[in-house]
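Undergrad: Everything below, folded, please.
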Amino acid sequence: MPSFSLTIAASLALVSLFNGVASFPSGNATISSWAPNQSNISLKNMFTSINPPNTARGFLAASLSTSSPNYYYSWTRDSALSYRVLVNQLRSGANSTIDGYLQDYVAFSQNSQSVNTVCNCLGEPKFNPDGSSFSGPWGRPQNDGPAERASTLILYAGSSSNTDLKTIIYKDLDYVTTVWDNQNFDLWEEVNGRHFFTYMVMRRGLLDGVDYATKNGDTDKASSYKAVVANIESRINSFWQSDHITVTIDQASGVSKPSGLDASVLIASNVGSRADGFFTPGSDKVLATAVKIEAAFANLYNINKNKADYLGTAIGRYPEDVYNGTGTSTGNPWFICTNAFAELYYRAIKEWTDAGSVKVTDISQPFFAKFDSSATSGTTYTAGSSEFTSLVNNIANAADQFLSTVHYHQHANGSLSEQYNRDTGYSQGAYDLTWSGASMVTALNAKAGNPDL
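TA: Sure, this is the predicted structure:
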């Protein structure tokens, strides 16, 4: 494979960052100036995790860290979401060199579906550098992975002539139709139950599958996937708890989360929703949940107390978290989760702009009141009006406060670890976490008015 140079990385990032919508709010000027180079760095760092020496073709390491912690594995979820970033770059006209890496991903996916696993299922969460499945104790199955992989490969199918794609995609989606309502482990690998995040990415995977199957004339597949989606949507609606979306229902084991608040709900909206208003970033229940999650972290971490005005709230996974990156003590903010807020805000702005307006409801009023003190239930902001412009500018500036927090706490060279310490702000946990880099790119693309598909 050709090496991935900074020049190529720059060409990828610039495709996404400078095709923005002219009327889209620019946000903070400092962050806008920082964004292009940071996107270059994050893309370059992501590629160091793909095909490291002496690994199976298409292996993507969650991190190159091999001890304290050892993340030198390819997680189905992390790989799907990271490779999706590259598919979006390819679709945006980036250098075609990355197609070779995506072909490698297809090969690794095909292998992952066929090797022996402990769970004897497609929900096996992670694989060794040689492509074999991890056989030690772990939270399995994790049934979000096949759905995410299917969505990524369906997106890639529009730019590829690889004939293996259809077989891989249908195998993943057929699996989803059989296990969609089974209890399984969440994306943090700590809780066995039924999870909002998992249902959302399953719904997207199957709806993507409906479109893909219809395009390919496989009407029976399309019909079967669509039928399951209706049941999944009913499940998803049951997660609403009067003022927030709870993270898990029917928990069988694992970490206790009395608050029910978890940043994965917002990540689910960013990566698992479609442009149909169903728990999308700009929808009322998702916005209400964002308010609750931010409030839960505002006074939890010392770095959120008496912080500079230009910084946003540092966001962790969930308030009860005790994982510190190597063991258990106290949880910390994560770059993925802080980026998720910025991306959610910018995706919401794009959603309302495309729709032409947004109406405040009883549910979303607490969110809009943060940015317009006069916002009441029933208030409608029409795109192009001064009220709409003021609102989205305020929200864009708030999004950039989250990005300022990431900028402030990242390594000086622009790399992003897994976590940053709740007291000192210094990075800890796995270094150069690939998913952190991917979340940085998608947040900055959303900021440019071009959120990833």
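
Undergrad: For the rest of this, base every contact and every neighbour count on C-alpha atoms.
TA: OK.

Undergrad: ok, Ser151 to His407 distance?
TA: Using CA to CA, to the nearest Å, Ser151 is found at 30 Å from His407.

Undergrad: neighbour-wise, which of those two wins?
TA: Using other CA atoms under 10 Å as the criterion, Ser151 and His407 rank with Ser151 on top: 29 against 21.

Undergrad: wait, isn't the more buried one in contact with Gly205?
TA: Yes - under the criterion of CA atoms under 8 Å, Ser151 makes contact with Gly205 at 5.0 Å.

Undergrad: those helices in the chain, which residues are they?
TA: Using DSSP state H, the helices of the chain run over 6-17, 29-48, 76-91, 98-114, 144-157, 165-179, 196-215, 219-237, 264-272, 284-298, 335-355, 365-369, 386-409, 434-447.

Undergrad: Sequence B follows; please return its structure for comparison with A:
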Amino acid sequence: MPPRYSTPAMSSFSRLLTWSTLWVAFALVALLLKVALPFVAPAFASPAVHEHFEARATGTLTTWTASESPVALQGILNNLGSNGSKAHGAGDGVLVASLSTIDPPYFYTWTRDSALTFKSLVDNFLTYKTAGLETKIQQYISAQAALQGFNNPSGGLCTGGFGEARFNVDLTVFTGSRDGPALRATALIAYAQYLISEGNTSVVTSIIWPIVQNDLSYVTQYWNQTGFDLWEEVNSASFFTSGVQYRALIEGSDLASKIGATCPNCDSQAPLVLCTLQTYWTGSYILSNTGGGRSGKDANSLLTSIHLFDQAATYYTPQDGALAEQYLRSNGTPASAVDLTWSYAALLTAYAARANNMPASWGASSARSPGTFTGGPANGPCATAINTGWTPTTTQTCSATPTLTMVTFNEVKPTKPGDTVYITGSVSQLGDWDTGSAVALSASQYTSSSPKWSASVGLTAGGAISYKYFIKSGDGTITWESNPDRTLTVAQNCAGTATQNDARM
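TA: Next comes the predicted model:
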């Protein structure tokens, strides 16, 4: 895009975020309308039209997200790497965007899609310590180190090659957009911060930082250049691209300081990108794209707002939980790209947010925008990332795994004053299905936006249990949640802790 030098700032970043909040609110309203559409649409349909609707998921949004979450996680794993049941021909750590090979041809690995998906997987791992997920994350990091070194139509390692949007799943070059490197940096930084907290700073320094540094250098050099938007339809400046670039620079500078490195270009360019972000404000709405002959009113802005907010789907979903790119509004039939990996990742993010399991802050509160900005892009260090050896293991080991796991049960359930949520089940620690011996959950974390009840119970590690929640009202009336019984295999790990997030009642 044309350099925007000496341009007065249109508003403070806080005002931009305020309007971003309204956009997020609009997105939530749109989501609710989408949820309701299958139920209200028949009332407005022509009496002469009798479509056969495909069998779809049922229940409330809360119960649906809870049941869809494990389906979404498995959907991602099916499309991932050499062991993915649907990722035929993909290398370790390579994520297939969709199984669709024609109309549209999505059987490729996109830098953007992969980064967004792995950010959700990293968040899932940090919250739930999902078994086997850390190995997948490490394989992804190694695969990205290899991809960075490829020469392609956009250039090479240090000559703009990171702008190439997609590659074949066997890691050969496919032949751009400019958001991929920033998103990849954010995903890798999230895992790097975890490793640092576990005392594995050396792993971050030797394996992750060289990859992240290359991505940050691409951002600092090309942030003021045009590229294709989020949908790869409009070649112009993009609010989404500028937003993810700003976040990556803030996170990159923070990571560098924690490992004894520096990123001076992160610090010098972040304020310039922040100023650019403000220029997308028209006075009444955020301009998603500056070109393409369109209005600029696009979901691009909503997704950017969510991404910048450290985080804050639906009844067209078939009964098997498979998520496609689109659905026919006439009857709910999946259309376009099937098993779209990004859709599964979005579901995991939404479910975690609804359960109030939010990722760590990325530093939005530190944003300070100058009144005007001058200067331009900056070239940074660039070198092949060659260390991808993940042994010995990067996580802490224990000499003996605890035989008892303290499981924290979180149940998201709106209740009335005087109500208490209880849990009971098939083991003595849960009362052996006796409501009189059930465990009461605490409402200490309960809010109107996240009505979470919680309780921690020590259970035999590795044991299989069944359980259920019920509500006991102030007058003693007991209301059980719907069938079937819930089941759980209690985690075994060094920490002796686990979290179970539920929602269905």
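
Undergrad: Using CSV, lay out the helices of the first structure together with distance to Tyr426 of the first structure.
TA: Listed next are the helices of the first structure as CSV, based on distance: least, CA to CA, whole Å:
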stretch, distance to Tyr426 of the first structure
helix 6-17, 26
helix 29-48, 18
helix 76-91, 23
helix 98-114, 33
helix 144-157, 31
helix 165-179, 39
helix 196-215, 29
helix 219-237, 37
helix 264-272, 23
helix 284-298, 18
helix 335-355, 12
helix 365-369, 30
helix 386-409, 6
helix 434-447, 15
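
Undergrad: Now do stretch 294-309 of the second structure: everything it contacts.
TA: Residues outside stretch 294-309 of the second structure that contact it (CA atoms under 8 Å, 6 or more residues apart in numbering) are 17, 20-21, 23-24, 27, 230, 239-240, 243-244, 247, 285-290, 312, 364.

Undergrad: Now with 6 Å, please.
TA: If you take CA atoms under 6 Å, 6 or more residues apart in numbering as the criterion, stretch 294-309 of the second structure is touched by Ser20, Trp23, Val24, Phe240, Leu287, Ser288, Asn289.

Undergrad: gap between that stretch and the chain center?
TA: Mean-position distance between stretch 294-309 of the second structure and its chain equals 16 Å (CA atoms, centre = their mean, to the nearest Å).

Undergrad: Report the buried residues of it.
TA: Using 16 or more other CA atoms under 10 Å as the burial criterion, the residues of stretch 294-309 of the second structure that qualify are Gly296, Asn300, Ser301, Leu302, Leu303, Thr304, Ser305, Ile306, His307, Leu308, Phe309.

Undergrad: how far away is the third one from Phe26 of the second structure?
TA: For Ser301 of the second structure, the distance to Phe26 of the second structure (CA to CA) stands at 11 Å.

Undergrad: now do the fifth one
TA: According to CA to CA, Leu303 of the second structure and Phe26 of the second structure sit 12 Å apart.

Undergrad: Tell me which of the helices of the first structure lies nearest to Gly123 of the first structure.
TA: Gly123 of the first structure lies closest, by CA to CA, to one member of the helices of the first structure: helix 144-157, at 6.5 Å.

Undergrad: can you give me the angle that closest one makes with helix 76-91?
TA: With axes from the mean of the first three to the mean of the last three CA atoms, to 10 degrees as the basis, helix 144-157 of the first structure and helix 76-91 are set at 10 degrees to each other.

Undergrad: okay, now the counterpart of Asn450 of the first structure in the second structure: neighbour count?
TA: The alignment partner of Asn450 of the first structure in the second structure, by TM-score structural alignment, is Asn357. Neighbour count for Asn357 of the second structure, taken as other CA under 10 Å: 18.
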